[in-house]
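K.L.:
Show me the folded form of this:
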Amino acid sequence: MTEYTVRDAFYDYCRRVGMTTIFGNPGSTELKMFTDWPDDFEYVLALQETVAVAAAAGHALGTGRAGLASLHSAGGVGHSLGAVFNAYRDRVPVVIIAGQQGRAMLPYRPFLGADEPAEFPRPYVKSSIQPARAEDVPAALAEAHRIAMTHPRGPVFLSVPEDDWDRPAEPVEVREVRTDFTASPEAVAELAEALNTARNPVLVVGSGVDDEQAMPEVVELAERTRSHVWIAPLSGRSGFDETHELFRGFLPPVREHIVGRLAEHDLIVVLGAQVFAYHVHGEGPFVPPGVRLFHLDCDPKQTAWTPTGTSLLTTVRPAVRALLGQIDDTAADRLRRPLPQPRVLPATPEPSEPMDVGLVLDSIRAALPEGTVIVEEVPSYRDAFHARVPVNQTGGFLTTGSGALGWGLPLAVGRALEAAQAGTGERIALVIGDGSMMYSVQALWTAAQHDVPLTILILNNSGYGAVKALGRRLGMPNPPGSDIPELDFAAVAGGLGVPGRRVGAPAELDKALEESLAHSGPFLLDITVASDNAPAYQPWAQ
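P.N.:
Sure thing, here's the model as predicted:
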């Protein structure tokens, strides 16, 4: 009888929790993991470890289950850390398995061995361990998976010495951990009373709403309380129907700008977001003077360091459901709560060469089929994107909430692969900047190899536009190292197996968009756009 090994226990557990797609970039210390590779698993090769982790995250966001990434020891883990940071900040569950040299070699500092492997990815993982014994690996995997999937979700790290895989082991039980939890009835009742008596309440919606698929409940809460709704600053997902009459827009990551936009309200309720994410330093109060704030989030660390208001430690969906049972439906009319002014899309700019980004974004909005999932990594034009391309579906918008570039393309590849595997018919559209694209351009090869349903739309302004905008804010008209001319993305894509073309004139744009969205596999458009010469975060005016 063949002995049951750590490898057997690993694959059995992954199979039972639905982690049968492994994203990785293999090295010598992982090879024994792949002995007798099981037929029901799919290995997705990434040409760089950042791509592996981010693609696993995109796949996880599509499936609702934890993603699985396999990395090489030490240097391979180091390559991946930008994506690990994003997964941590954006609360995406990814189980990361890293190779390690054999235990017998570790006292001698071997080539490609990892010194203190569990310390390397911290603090941007929820847990990190190299088990003390080979036979402990299966239980450590199961614990890591449960931690990844417990709110607040996020990446976990497990280092496995290469000689562990052949050691005898016992199967590990898959057990249920119910991760939703609700604040106390007294705390929910206090918030309900505040909503029932406020003159003009406002909801600030973060990624946690989308993560828990709580948009229907939050829309109902907004409608029944007639609360205006903003998306939290730098949110990695949407969380509210941006075409709804109560939707106001996206809060900027500047303290005094947020205070100005919320000044008309007497009650602020923050759902599944921090209070608040800032990009540049600001002065003054965190909220308008005299305004009451309630904060609902599942992260005890975040609720602890929040600088103002009353925090309820809770997952969003059950808390909002509990609130809905205590809302006074007469309050909105009785207190004469105002509706916001209708949110009007900006006018489409006139055709020009190079094209105004507003014209390009309006054309993208018109071309996107219903149900398209949008991934965005275009920091130069994020405000313009939000103003012109409203999202109205759960899971319909993905970006980085942390700001570390290189996330968007592999995230989109992983999400598109999940759509292909599930047969949903979804197409993923990535809107990305030329600077962002070069951080993880190797992901194009993986997209081509798996023929994923992905349209890549590069807004190419020949530079790091967001850096230039921040420079102008600081009185620096042209910061060094912010120009990146003469990149031919269509040629690069072709070399990696993805068809594409350049678009430089308005007359070509609509047909090119139609072609890119109708293509069955990946397709890239390199779209030349004019630079935006405004400084970042211009002063807020009431």
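
K.L.:
For the rest of this, base every contact and every neighbour count on C-alpha atoms.
P.N.:
OK.

K.L.:
Stretch 74-83: which residues count as buried?
P.N.:
74, 76, 77, 78, 79, 80, 81, 82, 83 (16 or more other CA atoms under 10 Å).

K.L.:
could you measure residue 364 against residue 42, distance?
P.N.:
33 Å (CA to CA, to the nearest Å).

K.L.:
between these two, who's got more neighbours?
P.N.:
Per other CA atoms under 10 Å, whichever of residue 364 and residue 42 has more neighbours is residue 364, with 20 against 13.

K.L.:
what number of residues lie near the residue nearest to that one when sequence neighbours are not counted?
P.N.:
Distance criterion CA to CA, 6 or more residues apart in numbering; nearest residue to residue 364, sequence neighbours excluded, is residue 513 at 7.2 Å. Residue 513 is flanked by 22 other residues according to other CA under 10 Å.

K.L.:
show me the contacts for residue 513.
P.N.:
364, 367, 525 (CA atoms under 8 Å, 6 or more residues apart in numbering).

K.L.:
what's the span of stretch 456-470 from first residue to last?
P.N.:
Stretch 456-470: ends 26 Å apart by CA to CA.

K.L.:
Could you also give me the structure for this next sequence, so I can compare it with the first?
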Amino acid sequence: MMDGTTTPTTRTGMTVREAVFDLLRGLGMTTVFGNPGSTELPFLDRWPSDFRYVLGLQEASVMGMADGYARATGRCAFVNLHSAAGVGHALGNLFTSYRNGAPLVITAGQQTRALLPNLPFLGASDAAQFPKPYVKFSIEPARAADVPAAIAQAHRIAMQRPYGPCFVSIPSDDWAAPCQPVVPRAWFPDTAPDPAALAEAARLLSAARRPVLVVGSDVDAEGCGPALVALAERVGAPVWTSPFSSRLSFPEDHPLFAGHLHAAPQQVSETLIGHDLVLVIGAPVFTFHVAGECALFRSGIPIIQMTTDAEAASSAPAGMAVLGALRHGIPALAALLPGAARALPSPRPRPAPPAAAAPLSAAYALHRLHRAMPRDAVLVEEAPSHRPAMHAQMPIREWGGFFTMASGGLGYGLPAAVGVALGSPGRRVACLIGDGSFMYSPQALWTAVQERLPLAVIVMNNAGYGAMRSFSRVLQVRDAPGIDLPGIDFVSLARGMGCPARAVETPEALEAALAGAMSADGPYLVEVAVDGAIATLYDEKT
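P.N.:
The predicted structure follows:
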């Protein structure tokens, strides 16, 4: 790809502010996600009419929205945060953006240069160190005149695979300083894999009798999903989704789709060790959440990893790596392979539709949500305790149709859904979110209302942190505090921000609410009582 989409104005005698806006125009970055503060006012002064400012009411929401927008569009998003406190608010979702591989240029205001030696109010001490290590590049330029070039460099690094966030701290008096313009450079960051590595991978695959594929989110991020399907069909091997994949990795209604790997060493090993070759594409080898032995690594079974991420390749405990862009490597590998003699299996049997009953089960609610969503709708999920039911009841089929967080950190889903909706005009977006997750960044709903986004927010209310309840049972932990969340009225919260909302407890009410949410002219929230949670909460309130 190239950095620039337009040619910026080039003139001498311009200010840093003028040079940055011209640079952003040239890069096609005219949407800015921000929450303003005093140190950002010189940047915001006389806001240009060709730029769009998307306001988030807290910096964590700002980061999540920018991340969702960047991932939905495949382009770098521009973020403007407020000094040290604002960056601090954003850090949780910055960590998620780093794990997601979201391309972002993040700027933050800083106090004036003359004040910095005296520890001023709102000054950030060693600002460039603050967001590390969860940025690819971080700088506070030594001179005001260097700010536009620093932003250009941050953009190039953010858009170099693996994508990720970059950070530039800008003292508030820099914007008025004189500087030279910065013209975007032609930039082709993707590199093809080594032909010798591809040839060795093809040799091993051709010799294997029972190969298996494990695929991850980078496939969708690079836009090479159809090429992956063609490769899988040529190999004739079952395809598993890697643990914690944050995007669609393989169409879940395809005959070769085998299921979702758990993030447990023993389960991964037991699933894969019956094969004689494991090909991992666009994912680490492997992401685990619990300790344990993975006998696969000591089995001698060849493991081939295709990735753009040199760190993931170097940290893999076993196997060989084919390093380079998947959009080049997947078709090149397929071309080296003979056609498969294996017949495609029958598609996996889907579970029977759950029974309609009150109180509602999570499985039934998700089954009906899947039926209510348009086929081209995008699902953004942050309901960890309901993810197994989601996998069972909501097979994802469309590339670009699913997003979740790769970090495990809550507070990403709702603002990300707002960003995805901003970046996906003409498509309905459904945000499936737990009651605990919703409360991390509820203010993102206000932005959805202001932008009139076609966003259906489905709050699965089980009156607590369901994932923590599950972990407590697994770890045999009893009477842990801080897990139950009584007394939250999501309908009132939504209506207080101008969003229509409805609470449902019966199958009939669920059907009507989902239909309304999918046809609403703007955001709409549906609070679903799972196993009678809302009834219990409302009894407590009255």
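
K.L.:
Residue 84 of structure 1 matches what in structure 2?
P.N.:
In structure 2, the residue paired with residue 84 of structure 1 according to TM-score structural alignment is residue 94.

K.L.:
count of residues packed around that match?
P.N.:
28.

K.L.:
So it versus residue 60 of structure 2, what's the distance?
P.N.:
8 Å.

K.L.:
and what of residue 371 of structure 2?
P.N.:
32 Å.

K.L.:
Comparing the two, which residue is more hemmed in?
P.N.:
Each of residue 371 of structure 2 and residue 60 has its neighbours counted (other CA under 10 Å); residue 60 has more, 27 against 14.

K.L.:
rewinding a little: just say helix, strand or coil for the match of residue 84 of structure 1.
P.N.:
helix (DSSP: H, G, I helix; E, B strand; the rest coil).

K.L.:
Check the one 5 residues further on too.
P.N.:
Each residue gets one of three states, and residue 99 of structure 2 gets helix by three-state DSSP.

K.L.:
again with residue 105 of structure 2
P.N.:
Per three-state DSSP, residue 105 of structure 2 ends up strand.

K.L.:
got the contact list for it?
P.N.:
With CA under 8 Å, 6+ apart, residue 105 of structure 2 has these contacts: 76, 77, 78, 79, 151, 154, 155, 158, 165, 166, 167, 168.

K.L.:
just residue 51 of structure 1 next, same as before
P.N.:
80, 83, 407, 410, 411, 440, 442, 443.

K.L.:
Tell me the counterpart of it in structure 2.
P.N.:
Checking TM-score structural alignment: residue 51 of structure 1 goes with residue 61.

K.L.:
Just give me the neighbour total for the nearest residue to that match once chain neighbours are set aside.
P.N.:
Nearest-residue entry for residue 61 of structure 2: residue 415, 5.2 Å, with adjacent residues in sequence omitted and distances by CA to CA, 6+ apart. By other CA under 10 Å, 33 other residues sit near residue 415 of structure 2.

K.L.:
thought residue 415 of structure 2 was touching residue 59?
P.N.:
No: at 10.4 Å, residue 415 of structure 2 does not count as touching residue 59 under the criterion of CA atoms under 8 Å.

K.L.:
now residue 235 of structure 1, nearest residue through space, not along the chain?
P.N.:
In space, residue 235 of structure 1 is closest to residue 401, 5.2 Å off (CA to CA, 6+ apart).

K.L.:
Apologies, that question was intended for residue 477 of structure 1.
P.N.:
residue 471 (6.3 Å).

K.L.:
Can you tell me the SS state at that neighbour?
P.N.:
What three-state DSSP gives for residue 471 of structure 1 is helix.

K.L.:
Where does residue 526 of structure 2 sit, in terms of helix or strand?
P.N.:
strand 524-529 (DSSP states H and E).

K.L.:
how big is the offset of that strand relative to structure 1?
P.N.:
Mean deviation of strand 524-529 of structure 2 from its aligned counterpart in structure 1 after superposition (mean CA distance after the TM-score superposition for structure 1): 0.4 Å.

K.L.:
List the buried residues in the very next helix or strand once past that strand.
P.N.:
Using DSSP H and E, the helix or strand that directly follows strand 524-529 of structure 2 along the chain is helix 533-541. For helix 533-541 of structure 2, the neighbour count (16+ other CA under 10 Å) marks 533, 534, 537 as buried.

K.L.:
give the contact list for the second one.
P.N.:
Contacts here follow CA under 8 Å, 6+ apart; on that basis residue 534 of structure 2 touches 461, 462, 463, 503, 505, 528.

K.L.:
Excluding chain neighbours, what is closest to the fifth one?
P.N.:
Looking back up the chat, that one is residue 505 of structure 2. Closest to residue 505 of structure 2 by CA to CA, 6+ apart is residue 529, at 5.3 Å.
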